[in-house]
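**Student:** Sequence and predicted structure, then a few things I'm wondering about:
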Amino acid sequence: MNKKIALNIFIGFCVGIIANFTGSFLYLQLFSKHPLEESITIALQEDVFGNIIALGAVLNLAAFFILLKKKRFYRARGVILATIVAAILILVSKFY
């Protein structure tokens, strides 16, 4: 694989991970009455942490379409890869 292609996919992956963390953080800040650390602890105890990750992944959709509109197709593939990683994390959190 060409180094430039791999770098673009990696950049897209990083954009997807950052968008997912940002979406999860915003959700916890807007809809939680507790501080961030306590909200994460409560989410883990109540087994809803996967749902928070899934809601955070909604920002990946915006990042994906922005990258497609700018014709950054390999970066958009990286965002899809980050979304797949988030889905695997959700799956693990549900069954573990």
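**Tutor:** Everything's here; your move. Numbering: from 1, shown residues only.
**Student:** Please make it C-alpha for all contacts and neighbour counts, starting now.
**Tutor:** Fine.
**Student:** Now do the contacts for the residue nearest to the spatial centre of the chain.
**Tutor:** Note on the chain: the residue nearest the mean C-alpha position is N20, at 2.5 Å, using CA atoms, centre = their mean. By CA atoms under 8 Å, 6 or more residues apart in numbering, the contact list for N20 reads 53, 56-60.
**Student:** Give me the subset of the residues you listed that lies in strands.
**Tutor:** Using DSSP state E, no member of the contacts of N20 sits in strands.
**Student:** PyMOL command to pick out the buried ones of those residues?
**Tutor:** In PyMOL, this line selects whichever of the contacts of N20 come out buried by 16 or more other CA atoms under 10 Å:
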select buried, resi 53+56+57+59+60
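**Student:** for the protein, what's the longest helix?
**Tutor:** Counting residues, the longest helix found in the chain (DSSP state H) is helix 3-31.
**Student:** before we move on, back to that, and the contacts of N20, which is closest to V92?
**Tutor:** Taking CA to CA as the measure, V92 lies nearest I53 of the contacts of N20, at 11.8 Å.
**Student:** another one to put next to it:
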Amino acid sequence: MNNIVKQVLAGTVLGLLVSALGAFIFMLILLPTNDLQDTFNKLLTNGLLTKIITLGTLPNVIVFHLLIKNKRDYIARGVLMAVVILAILFAILKML
């Protein structure tokens, strides 16, 4: 694998991890309960889980900006790819 592909894959993984962390933080802020699994089940049954995960992708904007500013263009492409992957996934889930 060449270096560019590795950087794009690293950026994709970074974007997915930042999205997961952002979703977790939004769940803690918007729905402060003691039981995380109960909160997750409530979000899943009410159909709000995709909305929380979508809010969780907002920190990727900051990561993308910092990567572009520091001339890490290929990693930034990977972060953008992670956002596109999540958007396609949620579009498919909405159609089902």
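**Tutor:** It's in. Everything numeric in this text was worked out from a predicted model, so none of it was measured.
**Student:** quick revisit: would you list the contacts of N20 of structure 1 in CSV and tack on distance to I40 of structure 1?
**Tutor:** Compiled in CSV, the contacts of N20 of structure 1 are given as follows (distance: CA to CA, whole Å):
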residue, distance to I40 of structure 1
I53, 11
G56, 13
A57, 17
V58, 19
L59, 19
N60, 21
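**Student:** Please point out which of the contacts of N20 of structure 1 structure 2 shares.
**Tutor:** Retained contacts for the contacts of N20 of structure 1 in structure 2, judged by both residues aligned by TM-score structural alignment, their matches' CA atoms under 8 Å, are 53, 56-60.
**Student:** Looking at those residues, which is nearest L89 of structure 1?
**Tutor:** Closest to L89 of structure 1 out of the kept ones among the contacts of N20 of structure 1 is I53 (8.3 Å), distances taken as CA to CA.
**Student:** and that closest one, how far is that from R72 of structure 1?
**Tutor:** 25 Å (CA to CA, to the nearest Å).
**Student:** Q29 is in contact with L36 of structure 1, correct?
**Tutor:** Yes - taking CA atoms under 8 Å as the definition, L36 of structure 1 is a contact partner of Q29 at 7.1 Å.
**Student:** What residues does L59 of structure 1 make contact with?
**Tutor:** Going by CA under 8 Å, 6+ apart, L59 of structure 1 touches 19-20, 23.
**Student:** right, and F26 of structure 2 touches T54 too?
**Tutor:** No - contact criterion CA under 8 Å: F26 of structure 2 and T54 do not qualify, at 10.1 Å.
**Student:** Give me the distance between the closest residue to I25 of structure 2 other than its chain neighbours and G22 of structure 2.
**Tutor:** Spatial nearest neighbour of I25 of structure 2, excluding adjacent residues (CA to CA, 6 or more residues apart in numbering): G56 at 7.7 Å. According to CA to CA, G56 of structure 2 and G22 of structure 2 sit 4 Å apart.
**Student:** Then L67 of structure 2?
**Tutor:** For L67 of structure 2 relative to G22 of structure 2 (CA to CA), the value is 18 Å.
**Student:** Good, wrapping up.
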